[in-house]
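[1] with the sequence up front, the predicted model follows.
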Amino acid sequence: MADVTRAGTFQLGDLSVTRMGYGAMQLAGPHVFGPPKDRAAAIAVLRAVVESGITHIDTSNFYGPHVTNQLIREALHPYPDALTIVTKVGASRGSDGSWNVASSAAELESAVHDNLRNLGLDTLDVVNFRVMFDVAAPTEGDIEEPLTALAELQTKGLIRHIGLSNVTARQVAQGRAITSIACVQNMYNLAHRNDDTLIDSLADDGIAYVPFFPLGGFSPLQADALSHAADQCEATPMQVALAWLLQRSPNILLIPGTSSVEHLKQNIKSVNLHLPEDVLSSLDKIGSGKAQV
C-alpha cells in the first residue's frame, strides 16, 4: 500500500491523526442496516486499515445499529495507542431501518454509553453531534440544548473532544460559543462546494473539516469531466476526487469507506497523486457548473 503519512497529519484537539482516514459505514448491511454480507471480509478490511498506517477511523453506533462498532472492537481491540476512533450521536434507527432524531439529553447520554460499550472504551476520542433537522442537508436550527448535554458528558470524562456533523456555518459558530469544536463533518466534494467559505475559516482556526460522499451527487456531465481528468492522471475517478480534497485545504481529513481490501488499497493510492495545475483548473469547473470534457 501507499504510505498514508505522505498526505500528512492533523491535530484533532490533542490527537494527531492521518489525513487519510477510513469510514466504517459501508461495513454494515444494505442501507447501513443489519450485519455485513461477509463478516470475515469486514474484519480483514479493518485490520488492513490499521496495517496501512491509518490512525483515524470514523464510525457510529447507529450504523447497523451497533454493527460497525462491534466489528471494530472484534477486529482491533485492544486498540493501538495511535488510533483515534471518531463516532457520532444524534440519530437512532427504527426496526424498519428508518433514521430518527435522537437528540434529547437522555438519548445522547444513552448513545454515548452504547458507543463506549460496543467499542470497548472508557472514553470516546471524538463524538460528532449529527444534526437531524433534515437528514439530507444542513438546515438552520438551534443546537444549544443537545450540545450543552454533550459538553456535560465531556466534563464527566466520557468524551475527549466534540465535533459537529450536517451543520451550517451559523450552527458551527453557535457550537463554538458553547464548547471547543474539534471537527466539522459535512457533505462536500468537487460537485458540491457550498462549504468553501466554511472550510477556509475553519482552517484559519485549526479546526478539521471532514467531507463525506466524495463522489456523491455528480451530474452525468460532471462525472464525465472527472473521468476525463482521471484518464489524464492515469488514476481512477475516486482517486482524483480524494486527491483534489487533500490538495483543497490542509485541514481536510478524508474518511472514504469500503468493504474491500482491494478498494482500500486503491483509495490509499490517492495520497501519492499530485494533481497538476491544468487538471485542477478543469476540476474547479465541475463545482462552478462549467464542467467540460
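    Okay, I see it. Numbering: from 1, shown residues only.
[2] for the rest of this, base every contact and every neighbour count on C-alpha atoms.
    OK.
[3] confirm Arg73 sits in a strand?
    No. Counting by DSSP: H, G, I helix; E, B strand; the rest coil, Arg73 is not part of a strand but helix.
[4] ignoring the adjacent residues along the chain, who's closest to it?
    Spatial nearest neighbour of Arg73, excluding adjacent residues (C-alpha to C-alpha, 6 or more residues apart in numbering): Leu119 at 5.2 Å.
[5] Leu76 is in contact with the one you found, correct?
    No. Using C-alpha atoms under 8 Å, Leu119 is not in contact with Leu76; the gap is 9.6 Å.
[6] more neighbours: those two, which one.
    Set Leu119 next to Leu76 and count neighbours by other C-alpha atoms under 10 Å: Leu119 wins out with 27 against 16.
[7] the residue nearest to Arg73: what's it in contact with?
    By C-alpha atoms under 8 Å, 6 or more residues apart in numbering, the residues touching Leu119 are 69-70, 72-73.
[8] same question for Gly216.
    So Gly216 contacts Asn189 (C-alpha under 8 Å, 6+ apart).
[9] ok, back up a step: ok, and the most crowded of the contacts of Leu119?
    Neighbour max across those (other C-alpha under 10 Å) = Asn69, 30 neighbours.
[10] that residue touches Asp58, doesn't it?
    No. With contact defined as C-alpha under 8 Å, Asn69 does not count as touching Asp58 (9.8 Å).
[11] could you dump the contacts of Leu119 into TSV with distance to Thr9 added?
    Output for the contacts of Leu119, formatted as TSV (distance: C-alpha to C-alpha, whole Å):
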residue	distance to Thr9
Asn69	24
Gln70	27
Ile72	22
Arg73	24
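[12] and here's the other structure:
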Amino acid sequence: MTVDMFRIGGDLGVRRLGFGAMRLPSEPGPAREDSLAVARRAVELGVTLIDTAHMYGWGANEELLAEALYPYVDGLTITTKVGVARSASPAGWKLDARPDVLRGQVEHALRRLRVERIELLQLHRIDPAVPLADQLGALRELRTEGKVGRIGLSEVTVTELDRAREIVDVASVQNRYSLLDREHEPVLAACEAAGIAFLPWRPVATAVSAASAEIAAVAAELNATPAQVSLAWLLHRSPVILPIPGTSRIAHLEENLAAAHLHLDPAGLDRLDRLDRLDRLAE
C-alpha cells in the first residue's frame, strides 16, 4: 500500500484523492453527456473513490454513475449516503433516518448502482427525531445481510462519533473541512486516533480574504492553482484525509487530481497552517 492509498475500515483500499459526483448534472441533454464523460475520465485518471448520495437528484446521480461506469473496473468504490428524503418544505428536503426509510433508500441504491453490495454506506445526517440506536441498527442489519460492507457518518461531532462507535464500527466520517474551514478539527483528530477515514466535503477554500490571497501567492510560487494547493495541503494534513473534490468539467477534474503530485515544502506548509488563525482574526 503506497502513501497515496488508504484502507477504509482497515481493508478497503482506495486512492486518497477521490471525486465527489454531486455537481454532475443528470438531466437529459448535452450537460448529462458531459457528466458521463467527466465520471469516465476520473476513473481513467486513477480515481478509485467516488462519492454520491440518494439526495443528489433523488437517485438520479447514482443512476448517472452506473450509466457512465458499469461494469465497474476492479478496485473502484462508489460510496453513497442515505437518511435524507424529499419534503414539501422550502428547502425541499428533510432528515429522515427511520429504519424503513434507510432500508428503502439502500435497496434503491443497490438497483440504481447495479451492485449487490455497497462497500461504504454513509448516514447523510443523524436524524434527531429517531433514536441513534435505531438508525445505526438498521444499517448494521443491512451489513449483516451483506448489502452493506462498511458504515460511515456525515456531519457529526466528536460526541456523536463516540456514541455511534458504541453501536457500530464506524469506517468513515464525511464532514465539511478545508484549509480555511477547520471547525471540525476535533473530529479529524478523533478519526486520526481511531484510523477512521475522514472525507472532507467542500475541500477547496473559496473565500475572498487575506488568507485566500496567501494561498494564491503560494500557488504562484509553485506554478500551481489555489485549488491544487488547498488539496495538497489536505493530503499532507493527515494520512486519514481523503478529499473528494467535485466538478462538472474535465479540465477542472484534471487540475484537481494533479494536486496529488504537488510538493509543499516545510516553509510553504507553515504559511498555510497559519492561515486559519489569520482568517479568524479578520472576522
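    Thanks, I have the structure now. Just so it is clear, the model here is predicted, and its values are computed rather than measured.
[13] aligned against structure 2, show me the partner of the residue nearest to Arg73 of structure 1.
    When structure 2 is aligned by TM-score structural alignment, Leu119 of structure 1 is paired with Leu113.
[14] also Ala223 of structure 1?
    Checking TM-score structural alignment: Ala223 of structure 1 goes with Ser212.
[15] what sits against that match?
    180, 205-206.
[16] and the spatially most central residue of structure 1, how far from Pro237 of structure 1?
    By C-alpha atoms, centre = their mean, structure 1 has its centre lying nearest to Ile255, at 4.5 Å. Taking C-alpha to C-alpha, to the nearest Å as the measure, Ile255 of structure 1 and Pro237 of structure 1 are separated by 16 Å.
[17] these two touch, right, Glu259 of structure 2 and Leu231?
    Rather than Glu, residue 259 of structure 2 is Ala. Yes. Between Ala259 of structure 2 and Leu231 there is a contact at 6.1 Å, judged by C-alpha under 8 Å.
[18] what's Leu76 of structure 2 aligned with over in structure 1?
    Looks like Leu76 of structure 2 aligns to Leu83 there (TM-score structural alignment).
[19] same question for Leu102 of structure 2.
    Aligned partner of Leu102 of structure 2 by TM-score structural alignment: Leu108.
[20] ok, back up a step: compare neighbour counts for Ala259 and Leu231 of structure 2 and give me the winner.
    Leu231 (27 against 20).
[21] for the residue opposite the more buried one in structure 1 once aligned, what are its contacts?
    In structure 1, Leu231 of structure 2 lines up with Leu242, judged by TM-score structural alignment. By C-alpha under 8 Å, 6+ apart, the residues touching Leu242 of structure 1 are 214, 254, 267, 270.
[22] got it, and His66 of structure 1?
    60, 115, 118.
[23] inside strands: which ones of these?
    Among the contacts of His66 of structure 1, no residue falls in strands (DSSP state E).
[24] which of those residues show up in structure 2 as well?
    Using both residues aligned by TM-score structural alignment, their matches' C-alpha atoms under 8 Å, structure 2 keeps these contacts from the contacts of His66 of structure 1: 60, 115, 118.
[25] surely the first one meets Lys88?
    Yes. At 4.9 Å, Ser60 of structure 1 and Lys88 qualify as touching, with contact defined as C-alpha under 8 Å.
[26] settle it for me: which of these two has more neighbours?
    Using other C-alpha under 10 Å as the criterion, Ser60 of structure 1 and Lys88 rank with Ser60 on top: 27 against 24.
[27] and the more buried one, what pairs with it in structure 2?
    In structure 2, Ser60 of structure 1 lands on Ala53 (TM-score structural alignment).
[28] which residues touch that match?
    22, 59, 61-62, 79-82, 124.
[29] quick one, strands of structure 1?
    Using DSSP E, strands in structure 1 cover 9-12, 15-18, 22-23, 56-58, 84-89, 91-93, 99-101, 124-130, 159-165, 181-187, 208-212.
[30] residue range for the second one in structure 2?
    The counterpart of strand 15-18 of structure 1 in structure 2, using TM-score structural alignment, spans residues 12-15.
[31] tell me where structure 2 has helices.
    Taking DSSP state H to define them, one finds helices in structure 2 at 30-44, 60-69, 99-113, 132-144, 158-165, 185-194, 210-221, 226-237, 250-257, 266-273, 275-282.
[32] adding distance to Ile151 of structure 2, write these out as a markdown table.
    Shown next, in a markdown table, are these (distance: least, C-alpha to C-alpha, whole Å):
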| stretch | distance to Ile151 of structure 2 |
| --- | --- |
| helix 30-44 | 23 |
| helix 60-69 | 18 |
| helix 99-113 | 12 |
| helix 132-144 | 7 |
| helix 158-165 | 10 |
| helix 185-194 | 14 |
| helix 210-221 | 35 |
| helix 226-237 | 23 |
| helix 250-257 | 26 |
| helix 266-273 | 31 |
| helix 275-282 | 31 |
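[33] quick one, which of the ones you listed is nearest to Leu12 of structure 2?
    Nearest to Leu12 of structure 2, of all the helices of structure 2, is helix 132-144, at 14.9 Å by C-alpha to C-alpha.
[34] to which residue of structure 1 is Gln174 of structure 2 aligned?
    Using TM-score structural alignment, Gln174 of structure 2 sits opposite Gln185 in structure 1.
[35] isn't its match right up against Ala169?
    No. Counting by C-alpha under 8 Å, Ala169 is not a contact partner of Gln185 of structure 1; they are 11.7 Å apart.
[36] before we move on, the earlier item: and the residue nearest to the centre of structure 1, what's its match in structure 2?
    Using TM-score structural alignment, the partner of Ile255 of structure 1 in structure 2 is Ile244.
[37] and that match, how far is that from Phe6 of structure 2?
    Counting by C-alpha to C-alpha, the gap from Ile244 of structure 2 to Phe6 of structure 2 is 14 Å.
[38] just to revisit the earlier point, what's the average distance of the match of strand 15-18 of structure 1 to structure 1?
    Once the two are superposed, stretch 12-15 of structure 2 sits an average of 0.6 Å from its aligned residues in structure 1 (mean C-alpha distance after the TM-score superposition for structure 1).
[39] which residues touch that stretch?
    Under C-alpha under 8 Å, 6+ apart, the answer for stretch 12-15 of structure 2 is 4-8, 46-49, 75-77, 242.
[40] same check, this time on stretch 76-85 of structure 2
    Counting by C-alpha under 8 Å, 6+ apart, 14, 47-55, 62, 93-98, 101-102, 105-106, 109, 118-127 sit against stretch 76-85 of structure 2.
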